[in-house]
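Trainee: Let's see this in three dimensions:
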Amino acid sequence: MAISNTNTSSTRSTIQSSTVRGAAMVAIGLGVGQVFAYLLSLAAARMLGPDNYGIFGSMLALLMVGSVLTLGIQAAGARRIVLTPTADRSHVGLGVVRSAAWAALAVTVGTIAISPAISWLLHLDGVLAVIVVALNLAPLTWSGSLLGVTQGRERNARLAAVYAIVGVGRAIGGIAVVVTTKSIVLTLLAMAVGAAIAVAISWLITKPLVSAPAMKLSHFRGDVVHATHALFALFVLTNLDVLLARHFLPPAQAGMYAAGAVVTKVAFWLPQFVATVAYPRLADHRRSQTLAKAAAAVAGIGLLSIAFVALVPGLVVALIGGAAYDELTSEVWIFAAIGAAYAIAQFLLYSQIAASKRAAIAVLWIATATLVILVWLFHSSVLQIALVVLCVACVLALIGIVELLIERSREPRVVAHA
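Mentor: As a prediction, the model looks like this:
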């Protein structure tokens, strides 16, 4: 009995060490990509000024919403691979990669088709900026399949590399161009070229994990639609505030809000590595032992983010855009709190997708409608809109936590015997 307990303890320790190493690698990969995304936003905020940065910020928000299909493909692909027998996973992976190529074409063409409507909604001078955003979506959508394959196979080193390469590739050209030209359209075009090169390199990293013939993926399109629908609802909600601020506030104030939203994005994405590493475990028999611990980790990281921003708001604002954004100093912690609350909601949504649950989608759309109505009524300042968004985000996170507690209460309890 002692030997059995020792072996069990040793196995558990090995698994935990592997999980920690994987989380660290993915955190680094995501962190590199996020740092470069932040540097792009920082360079754009400084070079474009509040008025033009309001436009650029709305284009970044549009890109985030449009690229949600990337995340849907990643989530559906990873889940399909996790639930596939080991011998067939490489063939399923190739099927995921091929399916994503068609999806990339569809989302690009679709965005171009509706570019006049988007331009009108955001008060842009023309459709060119929106069309270039559509060109960014082609490589980014296909990258979802590469992320899904590496995530589903739990090859965290390759997954981290893809995250880092795509993040750096799409940002570095944009940084160089915005600094040298101060052109919104040329900056977006440089981002598209960089993303295409980065995804080509990422394919070389992922290719050893797939093999022909590609396995036919029954109902995979439905899985992608479900995951994309859920994530689309989340990302509409989490990016809508920037678009609403652009619509209701004067250009300079909209630029202020867009700069504050950079803090929201950092706090939102900072714990993403937890969900990324935990996701395969949330889809199979390891779910019960993973869910609560991972959710607590996300919440803890969020609280640390809020505390940091609250303690040094002047430094944070200086890093965002300098003296032009000093008005945000007393309010910037609110944007960190928004991001932290949304991060909890995002993790809990991924846990629902992993278990093929669908109830959360309705809650997200209700939250989105509520946000639109409240901002429509209360939009006199940056602070007022930010407080409205914070209230909606906190209520959404609380609903998710209640759902988690309900699921935990329904789990069969194991009684230990002496």
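Trainee: For the rest of this, base every contact and every neighbour count on C-alpha atoms.
Mentor: Will do.
Trainee: show me the contacts for the residue lying closest to S41 once chain neighbours are set aside.
Mentor: Distances taken as C-alpha to C-alpha, 6 or more residues apart in numbering put V262 closest to S41, at 7.3 Å, once the chain neighbours are dropped. Taking C-alpha atoms under 8 Å, 6 or more residues apart in numbering as the contact definition, V262 lies against Y38, S41, I320.
Trainee: thought the last one was touching A44?
Mentor: No. Because the distance of 9.9 Å does not satisfy C-alpha atoms under 8 Å, I320 is recorded as not touching A44.
Trainee: one step back: of the contacts of V262, buried ones?
Mentor: Among these, those classed as buried by 16 or more other C-alpha atoms under 10 Å are Y38, S41, I320.
Trainee: Helices - which of the residues you listed land there?
Mentor: If you go by DSSP state H, the buried ones among the contacts of V262 have Y38, S41, I320 in helices.
Trainee: From these, pick the one nearest L244.
Mentor: Nearest to L244 out of those is S41 (C-alpha to C-alpha; 19.0 Å).
Trainee: Including distance to T108, could the contacts of V262 go into CSV?
Mentor: Output for the contacts of V262, formatted as CSV (distance: C-alpha to C-alpha, whole Å):
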residue, distance to T108
Y38, 25
S41, 23
I320, 31
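Trainee: Let's see this one next, to set against the first:
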Amino acid sequence: MPRLARVSSLTRNARAVMSTGLGIAIAMVVMNVGSYGLTMLAARMLGPGEYGVLAASMNLLLVIGVGALGLQATGARRISAHPESVAQIEAEILRISWRVAWGLGLSLLLLAPVVNRVLKLDNLALSFLIAVAAVPLTVAGGYFGILQGERRWLPLGVVYMASGVPRLVIGVALMAWNPSAFIAFLAVVLGSLVPVALGWWILRGSRGAGEGSDSHSGAAVLREMVHNSQALLAFFALSNVDVIVARNTLDGHEAGLYAGGLILAKMLTFLPQFVVVVAFPAMATAGERTRALTRSLFAVSGLGLLCTGAVAIASPLVLSLVGGQEFAEIQGELWIFALLGTMLALLHLVVYSVLARQGQRSSYVVWAALAVLVAGGLTAESVEGLLTWVMLVIGSLLTLLVAVSYYLVRKPVVTPVESDALV
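Mentor: Down below sits the predicted model:
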């Protein structure tokens, strides 16, 4: 086969793969490799003390990002359910994305001294940088939701990859020049501009007017976005508050060790994220919810337990991925961190099943678990003690929510699409 023909064939095959659910899975893996590749390299290049500062900042950014995820879920659901109103929904999603982004960024600027004190960053400039990062992070969520709702899988996959790879490349270059938490986080900010620019370029130009509806007004979209965001905020606050607790109850070295173990936990939390993307539409359909939830739970559990076993067998190799010998004190606990990540991945799936049926009450239980985790965590005196308490709280919550979810999906509450009512 001529060389140009082979290149053309490979290009067509690559496009075909990227236009499917498998392509989204690959794109999200690349995104996570880029995102967590930066954290792994930062742990090695910065050491426990400085990396603990970066980890606290990154975990706060994950919590801040629930606004972006709420926008994405809202845009994807509405566009998928009402393709005839895509122009109106897209315009409202983008308008609200920018307004929420600027509002959140300005609020965090005002709260920068509080953030600096609570996270014990000892770097007010880094607190200001967190506020700056919130703006492109939130806007990107709007672009993700529009592309996902329109089922434009290839562009969505490209934007997903652009969310992780640039920050890794920029981060390596900047930390080689100046290895500090501030410089590493600056790379995150610069990298987050890339998906926004790509999203704008992909969606540039005007659309036909299409059909309009009061149910897609700015107020209606904002209400749903707030509903989705608070549920996701409960999950992300719960899954990230432990690093903040560690910085307030353990000394700087032990807090850094705990943050190093969380690199592995977070990798396993988001490794099966593509399962949520694939299962979400089925979980939103009354007749498919039970089967979709069961299959998804088995898929995430199987992948997580396989990875946990691999970590237990190859802990010296895994240690080199989470910071090297400076973190050798937690080598024996790495498999526990991996198991924690699997439990958080399962909890993540269950929370999205709640969003699929537009339920609210389950999120209140997550908020209660957050309070319990913080109260007990502040009494911990070691990495092992804090890790044991976090595992106990997350495991109890997961068991309760899975039981409640199965009870509710067997008696689904049908929500009128026309009114976009929230149950």
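Trainee: returning to that earlier point: looking at structure 2 now, which of the contacts of V262 of structure 1 still hold up?
Mentor: Contacts conserved in structure 2 for those, using both residues aligned by TM-score structural alignment, their matches' C-alpha atoms under 8 Å: Y38, S41, I320.
Trainee: Next, find the distance separating the first one from L396 of structure 1.
Mentor: Y38 of structure 1 sits 26 Å away from L396 of structure 1, taking C-alpha to C-alpha, to the nearest Å as the criterion.
Trainee: which residue is nearest the centroid of structure 2?
Mentor: The centroid of structure 2 falls nearest to L62 when counting by C-alpha atoms, centre = their mean (6.3 Å).
Trainee: Name the SS class of the corresponding residue of structure 1 for it, please.
Mentor: With TM-score structural alignment defining the correspondence, L62 of structure 2 maps onto M64 in structure 1. Here M64 of structure 1 is recorded as helix under DSSP: H, G, I helix; E, B strand; the rest coil.
Trainee: ok, L383 of structure 1 - contacts?
Mentor: Contacts of L383 of structure 1 by C-alpha under 8 Å, 6+ apart are E331.
Trainee: what sits in contact with each of I320 and A44 of structure 1?
Mentor: If you check I320 of structure 1 and A44 against C-alpha under 8 Å, 6+ apart, no residue is contacted by both.
Trainee: what's the helix or strand for the residue nearest to S41 of structure 1?
Mentor: In this assignment (DSSP states H and E), V262 of structure 1 forms part of helix 251-269.
Trainee: average gap between that helix and structure 2?
Mentor: Mean deviation of helix 251-269 of structure 1 relative to structure 2 after superposition (mean C-alpha distance after the TM-score superposition for structure 1): 0.6 Å.
Trainee: Please pull up the helix or strand immediately following that helix.
Mentor: helix 272-283.
Trainee: The residue nearest to the centre of structure 2: what's it in contact with?
Mentor: F236, N240.
Trainee: ok, now with 7 Å
Mentor: F236 (C-alpha atoms under 7 Å, 6 or more residues apart in numbering).
Trainee: Now do the alignment partner in structure 2 of L94 of structure 1: how many residues are near it, please.
Mentor: Alignment note (TM-score structural alignment): L94 of structure 1 maps to A91 of structure 2. Counted with other C-alpha atoms under 10 Å, the neighbours of A91 of structure 2 add up to 14.
Trainee: Strands of the stretch 51-200 of structure 1, residue ranges please.
Mentor: With DSSP state E, counting those that start in this stretch as the criterion, the stretch 51-200 of structure 1 has no strands.
Trainee: Would you map the helices across it?
Mentor: 68-82, 89-113, 115-121, 128-152, 156-181, 184-206 (DSSP state H, counting those that start in this stretch).
Trainee: I am finished for the moment; much appreciated.
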